[in-house]
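Colleague: could you work out the structure for the sequence below:
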Amino acid sequence: MRKLKIAAFMPHPDDTEILVGGTLLKYKAQGHDVHVVIAMDGRRGRGHLPDSVSWQEIVAIRHEEARRACAILGVEPIFLDIEDHRLLDDRDCYEKVIAAMECLNPDVVFTCAPNDYHNDHRCLSRLVLNSAWAPVFFAETSCGVDFNPDFYVDITEFIETKIEMARQHQSQFTEDPKETIEIVNRFRALQCRRKEIRYAECFKLYKRFEWVKAYELLPHDDYELPEKIVPTTERN
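Modeller: Next up is the predicted model:
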C-alpha cells in the first residue's frame, strides 16, 4: 500500500476521537501522513465548565484539549476557528475549508455524514464535498442513526489509545467515555461477523469517480458490509 496523505475534517474539537480516532491511529501506525482539521472553535461547548468561564477561555481550553488528544496521535491539529453554530454554506466558511484542503492536498478525506443530526456537522459535510477532489469517507452519525455503512476498519489494536485520546477532552465529559466508545465500536465489530474483530469503526464512501477502490484507500484489514447482512424484510 503506497503512502497516503489523510485529512480528517471534523466540526468540533472532540469529534475526531469519537468518529475516526481508531482509523487515524491505524493509518499513522502504518506510516501514512495524517492531518486533523477542526472547523469550529468550540465556544458553545461549555460542557460542565462553570458559568464564570468566558467563551474566550472555553476556546482556549478546548484548543488545548484537542492538542493533547492529537499529540497522542502524533499530529498538530489545524484550527479554522469558525464560531460554533455559525458554520454556513457561505463564501467565508467555504474559503477557510478550501484553503485547508488545497494546502493539504490529501489523497483521502474523512468528514461527517451529510444527514448527521447536528447542523454544524451537516454544513461541514457539504463544504468538504464542495472543496475536495479526493475520495471522501463519511463517519457514522450519532449512535448510528440512519447510517448504513459500506466499509469497516478493524480498530481492535487501537481501542485503548482511542479512549485515551477522548479522555483528553475533560471539559466535555462528566463520566469516563470508555464505556460509550466500547459499546459503539463493539456493535460495529459485530456487524463484520469476524470473531477476530473486537472493535471497529465504519464509513460510507462518497465516490467522486467510479474508478475509486476503497480497499486501496482504507488502512489494512478493512471489511466491506457482508452480503448476508440485509434488512429482515429482504431475507428469504
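
Colleague: only C-alpha atoms for contact and neighbour calcs from this point on.
Modeller: Fine.

Colleague: nearest spatial neighbour of residue 11, chain-adjacent residues omitted?
Modeller: Spatially, and ignoring its direct neighbours in sequence, residue 11 is nearest to residue 39 (4.9 Å; CA to CA, 6 or more residues apart in numbering).

Colleague: again with residue 219
Modeller: Distances taken as CA to CA, 6+ apart put residue 27 closest to residue 219, at 5.8 Å, once the chain neighbours are dropped.

Colleague: got the contact list for the one you found?
Modeller: By CA atoms under 8 Å, 6 or more residues apart in numbering, the residues touching residue 27 are 33, 34, 219.

Colleague: how about CSV for those, with neighbour count, secondary structure and distance to residue 50 added?
Modeller: What follows is these, written out as CSV (neighbours: other CA atoms under 10 Å; DSSP: H, G, I helix; E, B strand; the rest coil; distance: CA to CA, whole Å):
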residue, neighbour count, secondary structure, distance to residue 50
33, 17, strand, 38
34, 20, strand, 34
219, 22, coil, 41
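
Colleague: name the helix or strand for the residue nearest to residue 219, please.
Modeller: Taking DSSP states H and E as the definition, one finds residue 27 inside helix 15-29.

Colleague: the longest helix in the protein is where?
Modeller: Criterion DSSP state H: the longest helix present in the chain is helix 55-73.

Colleague: which positions in that one come out as buried?
Modeller: 55, 58-59, 61-63, 65-70, 73 (16 or more other CA atoms under 10 Å).

Colleague: for the chain, which segments count as strands?
Modeller: 5-10, 33-40, 78-82, 108-112, 136-139, 151-154, 200-206, 222-224 (DSSP state E).

Colleague: gap between residue 139 and residue 151?
Modeller: 10 Å (CA to CA, to the nearest Å).

Colleague: need the residues touching each of the two.
Modeller: 202, 203, 204.

Colleague: can you pick the most crowded of those residues?
Modeller: Using other CA atoms under 10 Å as the neighbour criterion, residue 202 leads the shared contacts of residue 139 and residue 151 with 29 neighbours.

Colleague: compare with the first, here's sequence two:
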Amino acid sequence: MERRTLLVGLAHPDDEVGAAGTILAQKARGDRVVVVWLTRGEMTEAFGPIPAEEVAARRVEQGRRAGEILGVETRFLDFPDCGLQADSASAHRVARLLAEIKPDGLLTWGDAWGRGMRHPDHQASGRIFRDAVTLARIAKVVAPGQPHRRAAPVFTYRGAHSTIPAVAVDVEPYLDTIHELATFYRENIGFGERGWVEQRLRRAGEPYGLRYAEVFDAWETRPGIVPHLIPAEPTDVGEPIHPDRAQ
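Modeller: Next up, the predicted model:
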C-alpha cells in the first residue's frame, strides 16, 4: 500500500480540533499527516496582558504538544494573527512549502459564514492554501524547488449552508484522542468544551447513520461516507483532468 501525505492547512493552533478524528483516521491507514498553521495565534487573550511574542511562544509549544497527541508533523509560519491576507505573495510563499511537503490531499478552511468559521483568518487561510495547490505545480513559482504536480484533492471544513458535496469520516474509533486534544486546549486556552465536541460530532454523524463523524466539503472527489480522506475517488462531474497535469 502506497503511503500518502495529507496536508492540513489552517490559520491558528486549535483549528485542528475540528478535524482531529479525520487526522487520526488518516494516520491509522499508515499515512503521513502534516499540520501547518499560518499564524502563531498570538492575538489570543487566554494568557492575560503579556507581550505578543510570549503568547506566540506559548502557542507554538501548544501546537507542538497537539502534534504529539495526534502523532503528526507540525509546522508554523509567521503570518500575523488576525492579519492574514489572501494575496499573491502569501499564496506563493505557501506554494513553496507545498512543493516541499508534496501532499496527496489538502484539508483546509472553506468559505463558511457561521460564527467562528467566518473568522477572517479562517477565510484567508483557506483561500491561500487552495491557491497554493495550483501554484505549487508551476516551476517558476517554487524555484529552486521542484514543482509538485501530483493530484492533491481539496477538502474544506463544511459550513451549515454549503452546497458542495460532502464526505463524512467515521471518527468513533478515535473519540478518546479527540477528547484528549480538546481537553488539552480547554485547559490551556479555554476552547474545546467536552459537551460541545460531543454534540458537534453526533450532529455531524446523524445524517449518515454514524454515531460520531466529521464532515467536509469534497471539492473534487466523490461524496459519501469514507474511512479516510485520501486516497479518494475523483468525481465524474466536470471537466476531466488533463493527463499531462495529473502527475
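
Colleague: hang on, the earlier thing: tabulate the buried residues of helix 55-73 of the first structure (CSV), appending distance to residue 90 of the first structure.
Modeller: Converted to CSV, the buried residues of helix 55-73 of the first structure look like this (distance: CA to CA, whole Å):
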residue, distance to residue 90 of the first structure
55, 24
58, 25
59, 23
61, 28
62, 25
63, 24
65, 29
66, 26
67, 28
68, 31
69, 30
70, 29
73, 32
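
Colleague: distance from the centroid: which residue in the second structure tops it?
Modeller: Residue farthest from the centre of the second structure, counting by CA atoms, centre = their mean, is residue 49 at 29.6 Å.

Colleague: got the contact list for it?
Modeller: Contacts of residue 49 of the second structure by CA under 8 Å, 6+ apart: none found.

Colleague: how far away is it from residue 81 of the second structure?
Modeller: 16 Å.

Colleague: still on that earlier bit, looks like the residue nearest to residue 11 of the first structure contacts residue 79 (just checking).
Modeller: Yes - using CA atoms under 8 Å, residue 39 of the first structure is in contact with residue 79, at 6.2 Å.

Colleague: neighbour-wise, which of the two wins?
Modeller: Using other CA under 10 Å as the criterion, residue 39 of the first structure and residue 79 rank with residue 39 on top: 26 against 17.

Colleague: ok, now which ones touch the residue opposite the more buried one in the second structure once aligned?
Modeller: Using TM-score structural alignment as the criterion, residue 39 of the first structure maps onto residue 38 of the second structure. Going by CA under 8 Å, 6+ apart, residue 38 of the second structure touches 9, 10, 11, 12, 76, 77, 78, 79, 125.

Colleague: and for residue 169 of the first structure?
Modeller: 14, 62, 65, 66, 69.

Colleague: closest one of those residues to residue 120 of the first structure?
Modeller: Residue 120 of the first structure lies nearest to residue 14 out of the contacts of residue 169 of the first structure, by CA to CA, at 13.3 Å.

Colleague: aligned to the closest one, what sits in the second structure?
Modeller: In the second structure, the residue paired with residue 14 of the first structure is residue 14, using TM-score structural alignment.

Colleague: distance of that match relative to residue 175 of the second structure?
Modeller: 17 Å.

Colleague: those two: which is more packed in?
Modeller: Legend: neighbour count by other CA under 10 Å for residue 14 of the second structure and residue 175, higher for residue 14 (23 against 17).

Colleague: which residue packs closest to the more buried one, ignoring adjacent ones?
Modeller: Using CA to CA, 6+ apart and skipping the chain neighbours, the partner closest in space to residue 14 of the second structure is residue 185 (6.9 Å).

Colleague: can you give me the end-to-end distance of stretch 111-127 of the second structure?
Modeller: Using CA to CA, one end of stretch 111-127 of the second structure lies 8 Å from the other.

Colleague: what residues does it touch?
Modeller: With contacts defined as CA under 8 Å, 6+ apart, stretch 111-127 of the second structure is touched by 9-11, 38, 81-86, 108-110, 156-162.

Colleague: if any of the residues you listed are buried, give me the PyMOL selection for them.
Modeller: To isolate the buried members of those in PyMOL, using 16+ other CA under 10 Å:
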select buried, resi 9+10+11+38+81+82+84+85+86+108+109+110+156+157+158+159
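
Colleague: and residue 176 of the second structure, what pairs with it in the first structure?
Modeller: In the first structure, the residue equivalent to residue 176 of the second structure is residue 160, according to TM-score structural alignment.

Colleague: residues touching its match, list them.
Modeller: Per CA under 8 Å, 6+ apart, neighbours of residue 160 of the first structure: none.

Colleague: ok, the one 3 residues further on next?
Modeller: The neighbourhood of residue 163 of the first structure, defined by CA under 8 Å, 6+ apart, consists of 17, 177, 178, 181.

Colleague: let's see that with 7 Å instead.
Modeller: For residue 163 of the first structure, the contact set (CA atoms under 7 Å, 6 or more residues apart in numbering) comprises 177, 178.

Colleague: got it, and the one 4 residues further on?
Modeller: By CA under 7 Å, 6+ apart, the contact set of residue 167 of the first structure is residue 177.

Colleague: what range does stretch 78-86 of the second structure cover in the first structure?
Modeller: Going by TM-score structural alignment: stretch 78-86 of the second structure matches residues 81-89.

Colleague: next, the distance between the ends of the matching stretch.
Modeller: Stretch 81-89 of the first structure end-to-end distance (CA to CA) = 16 Å.

Colleague: I'm done for today, thanks for sticking with me.
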